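Undergrad: Got a sequence here, can you model it:
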Amino acid sequence: MTLKTTLIKNAKIVNEGKIFNGDILIEGEYIKQISESISAKSADVHVFDAEGKYLLPGVIDDQVHFREPGLTHKANIETESKAAIAGGITSFIEMPNTNPQTTTIEKLEEKFEIAAKTSSANYSFMFGGTNDNLDEILKVNPKSVAGLKLFLGSSTGNMLVDDPKVLEKIFKSTDMVISVHCEDEGTIKKNLQDHIDKYGDDIPIKYHPVIRSEEACYISSSNAIELAKKTGARLHVFHLSTGKETNLFTNDKPLKDKKITAEVCIHHLWFTDKDYDEKGTYIKWNPAVKTQTDRDQLWEALLDDRIDVIATDHAPHTIEEKENVYTKAPSGGPLVQHALPAMLEMHHKNKISIEKIVEKMCHNPAILFQIEKRGFIKEGYFADLVLVDLHHPWTVKKDNILYKCGWSPFEGATFKSRITHTFINGSLAYKNFKFYNVNAAKQLTFNR
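TA: As a prediction, the model looks like this:
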């Protein structure tokens, strides 16, 4: 079999803190050569002119909810992975709170089978912990599974892990990354009941960050970190939403040596509580979007490396579900198509460099989860690549939203940058709102 060979010429390559003009030779699924100038050696080489666009490693989103199986009226792996590659996300790690939940090896394997047939992006899944599935956790293969996900608050089904003895056993039993959702359930329940007593079910949305408060986040995060320090576990705290929590994390060593890490999501970097008036329950997330001060402090911690990763927490619901009264409207929203354009918009506003975006969205997820041969533009690595035109404005509208749910919290926003091409394992899978059915996606593997 002849390997397909592609030569990308005239790109501004962004990798490991540098931007340089160069060419990339792709042979089959891998990057064969990176150089200032490469010539096509034969007529069989497909030469592709990047025309000076920025070439980034494919984004790795370590936190998505693609809703399959069981919740496919909202989304599925096929639709959301397509939206992801249109947004420059070439690999995703999906969460276990589907229906049924991914808390047994059998259910995990079923999800891998679905993704192998339908995913446009490279994929892995988190395995879910509960109060009573430690035996299943011990069977998980760390080379083929991204890690463990624990809900220490705000879970669906029986996934709230609230037994301290079980929690300590899980923390002691695995070397894999334990990713946690931290909000203290007791604090939230009390706050919610206080607001229901006052307003009934139709609580004004502006009280969402009061109900799911800074205190609820901080209590839970600090407890998880204390337990990780006690047990030596490898802990990753998902979606920080408060400035106070950022003080729990350090920047005194490189990411590869950290035992306790953190991430922030696009919505907590973009919106504040002032946006509830206009956006309503469309920006109802758990943890809640909070104050301008919180957002400023999250940015500060991101840029000084106390926060290691930017993710989406992509979690679609239908418009009908989101338009319910407060207590019935689910939390979460779709984000994978618009995450990278939103961060590039922040670059245009001089908030963050492109090199830093690549570090937090591409390099660091790969380092943190020990993903094999992805997240960087390096010879011998998989050719997961994204071409970006920084000066090609487009407006988010109903007719270009690719999520199955059909809406976006960014609807009406104009982004200056667009993702023009996405390569998955060396194959062009997406170009300017057109998809190529190349079936190039692969299961992620982990160097553990």
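
Undergrad: hey, let's count contacts and neighbours off CA atoms from now on
TA: Will do.

Undergrad: what kind of secondary structure is Asn191 in?
TA: Under the three-state scheme (DSSP: H, G, I helix; E, B strand; the rest coil), Asn191 adopts helix.

Undergrad: mind checking how far it is from Cys405?
TA: 30 Å (CA to CA, to the nearest Å).

Undergrad: same thing with Gly70?
TA: Using CA to CA, Gly70 is found at 15 Å from Cys405.

Undergrad: cool, Lys373 as well?
TA: 33 Å.

Undergrad: now do Asn364
TA: 30 Å.

Undergrad: Then Asp197?
TA: In terms of CA to CA, Asp197 sits 33 Å off from Cys405.

Undergrad: So between those two, which is more surrounded?
TA: Counted by other CA atoms under 10 Å, Asp197 and Cys405 do not tie: Cys405 has more neighbours, with 20 against 10.

Undergrad: what sits against that one?
TA: With contact set as CA atoms under 8 Å, 6 or more residues apart in numbering, Cys405 has these partners: 74-75, 316-319.

Undergrad: Of those, which belong to helices?
TA: Ile319 (DSSP state H).

Undergrad: For the contacts of Cys405, could you give me a markdown table that also reports neighbour count and distance to Cys265?
TA: Shown next, in a markdown table, are these (neighbours: other CA atoms under 10 Å; distance: CA to CA, whole Å):
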| residue | neighbour count | distance to Cys265 |
| --- | --- | --- |
| Lys74 | 20 | 21 |
| Ala75 | 25 | 20 |
| Pro316 | 29 | 15 |
| His317 | 25 | 18 |
| Thr318 | 17 | 21 |
| Ile319 | 16 | 22 |
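
Undergrad: run this one through as well so I can compare:
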Amino acid sequence: MEKVLIKDAHIVNEGTIVRGDVYIEHGIILEISQNLSVKGPDVHVFDAEGKHLLPGVIDDQVHFREPGLTHKATIGSESRAAVAGGITSFIEMPNTVPQATTIEKLEDKFSRAAETSHANYSFMFGGTNDNLSEIKKVDKTKVAGLKLFLGSSTGNMLVDDEEVLREIFKSTDLVISVHCEDEETIKNNLEIYKERYGDDIPINMHPIIRSEEACYLSSSKAIALAKETGARLHVFHLSTAKEMELFDNKIPLKDKKITAEVCIHHLWFSDEDYEDKQTLIKWNPAVKKKTDRAALWEALLDDRLDVIATDHAPHTLEEKQNVYTKAPSGGPLVQHALPAMLEKYHEGKISLEKIVEKMCHNPAILFDVEKRGYIKPGYYADLVLVDLNNPWTVTTDNILYKCKWSPFEGNTFKSRISHTFVNGQLAYKNFKVYDEKHGKRLTFNR
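TA: Down below sits the predicted model:
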């Protein structure tokens, strides 16, 4: 579709909701106005009366499992689910098999995404205790950023040498995104409960094992190091009330050197849900108390927390149903993240404008994403049409993840994503993802 006209939408963008039309040519937004009239047999017109038009969501933290773990997911399968959920761009993590800890392995992932991704894509480069020379080769205009695991990880991706960590912080201009949990604290806690229960530890012990202390100890150290070295730090998936004291809301996001993120599951679930959901909501960091969830919401709304992401990390249902010590952490979320946040809008918890700010605008600002995250002339036409009053229920039949399960299964959402456009092309319509792939490699204004 070279020419697209979206008519009579409620456009949610930059803190306002205005009724209007959007005209797109060759994947770029050309004009936004009221009563636009563009005629011709090659103009595809979409009637958006009664619907809201949002910028496509930019999810800055996903695990699409390719290469090496493709029995769980692939870039193709999970990007299909992403566009069905209104996510038009994603940034994927480096802990695949093999890990993206060399330029060669990183570019292999880009090549695969170019062939199979329905959404726009970038990948983070992985830091380790011994790959500083490779980190220094990364082109910051072509790669989203650097990911460091300061808590439990796979293989050689745990960065636990403090001198190496300091050197990395001093040596790169990349945005450094971190998973913060103190490994020693977690190991000690786990041993206590393994002695008591063996491998079949009750799941409600998970937030005690991966405790508030473990999170705070690690995140506070990372922030102190960033302040000492001047590094640009982004702290992933925060989960505790205590950590909220580490972040500032008095500085505009574009000027912040230290930024913060919260994930859908930490905003939705609490430790009271373990009894029902069991290991299906086992994540690292753990879902914690209702008071932690309340503090995360408060910090999100007052701008100490800058971004909402998913940390989409699928495993097979068989894997998740193992006993505690053998059940992997993580779950699939990209298809249901935006509907879940829209449910919170219906509950009066957050405005549509704030959802767009945290899921679309702010990831674009934080990672310097070029011409995405907004509905503006000259920007790529990554757009999502939402019907706020068209309920649907999450069932096995409409779950698009390769793993075919969701922690939201059985939930009825009031809002439905009706259309998703990626680079001006219709990628999704009413539970159908089109086969043609329109995703492009993200670029960065740095």
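
Undergrad: I'd like to know which elements the lengthiest helix in structure 1 is packed against.
TA: Longest helix of structure 1, by residue count under DSSP H: helix 214-231. Counting contacts by 3 or more CA pairs under 8 Å, 6 or more residues apart in numbering; DSSP states H and E, helix 214-231 of structure 1 is packed against helix 164-173, helix 185-199, strand 235-237, helix 243-246.

Undergrad: So which bit of structure 2 is the last one matched to?
TA: Counterpart in structure 2 of helix 243-246 of structure 1, with TM-score structural alignment as the criterion, is residues 241-244.

Undergrad: and what of the second one?
TA: Mapped onto structure 2 using TM-score structural alignment, helix 185-199 of structure 1 spans residues 183-197.

Undergrad: how big's the offset between that stretch and structure 1?
TA: When structure 1 is overlaid, stretch 183-197 of structure 2 sits 0.3 Å from its aligned residues on average, using mean CA distance after the TM-score superposition for structure 1.

Undergrad: Residues contacting that stretch, please?
TA: Residues outside stretch 183-197 of structure 2 that contact it (CA under 8 Å, 6+ apart): 150-152, 201, 208-211, 213-214.

Undergrad: Next: stretch 225-240 of structure 1.
TA: Contacts for stretch 225-240 of structure 1 (CA under 8 Å, 6+ apart): 168, 171-172, 174-182, 221, 246, 248, 259-265, 268, 287, 298, 311, 313.

Undergrad: what residue of structure 1 matches up with Lys140 of structure 2?
TA: Under TM-score structural alignment, Lys140 of structure 2 pairs with Pro142 in structure 1.

Undergrad: gap between its match and Glu168 of structure 1?
TA: Distance of Pro142 of structure 1 to Glu168 of structure 1, computed by CA to CA: 19 Å.

Undergrad: where's the aligned residue in structure 2 for Gly129 of structure 1 relative to Arg446 of structure 2, distance?
TA: Using TM-score structural alignment, the partner of Gly129 of structure 1 in structure 2 is Gly127. According to CA to CA, Gly127 of structure 2 stands 20 Å off from Arg446 of structure 2.

Undergrad: neighbour count winner among the two?
TA: Counted by other CA under 10 Å, Gly127 of structure 2 and Arg446 do not tie: Gly127 has more neighbours, with 27 against 13.

Undergrad: wait, what's in contact with the more buried one?
TA: 101, 135, 146-149, 157, 159.

Undergrad: Now the two most distant members of the residues you listed.
TA: Using CA to CA, the contacts of Gly127 of structure 2 span at most 14.6 Å, a distance reached by Ile135 and Phe149.

Undergrad: Assess the claim that Gly412 of structure 1 and Lys398 are in contact.
TA: No: at 9.0 Å, Gly412 of structure 1 does not count as touching Lys398 under the criterion of CA atoms under 8 Å.

Undergrad: could you check the distance from the equivalent of Val62 of structure 2 over in structure 1 over to Leu138 of structure 1?
TA: In structure 1, Val62 of structure 2 lines up with Val64, judged by TM-score structural alignment. Using CA to CA, Val64 of structure 1 is found at 24 Å from Leu138 of structure 1.

Undergrad: same deal with Ser120 of structure 1?
TA: 30 Å.

Undergrad: More neighbours: which of these two?
TA: Between Ser120 of structure 1 and Leu138, counting by other CA under 10 Å, Ser120 is the more crowded of the two (30 against 12).

Undergrad: Is that one located within a helix, as I assumed?
TA: No: with the criterion set as three-state DSSP, the secondary structure at Ser120 of structure 1 is coil rather than a helix.
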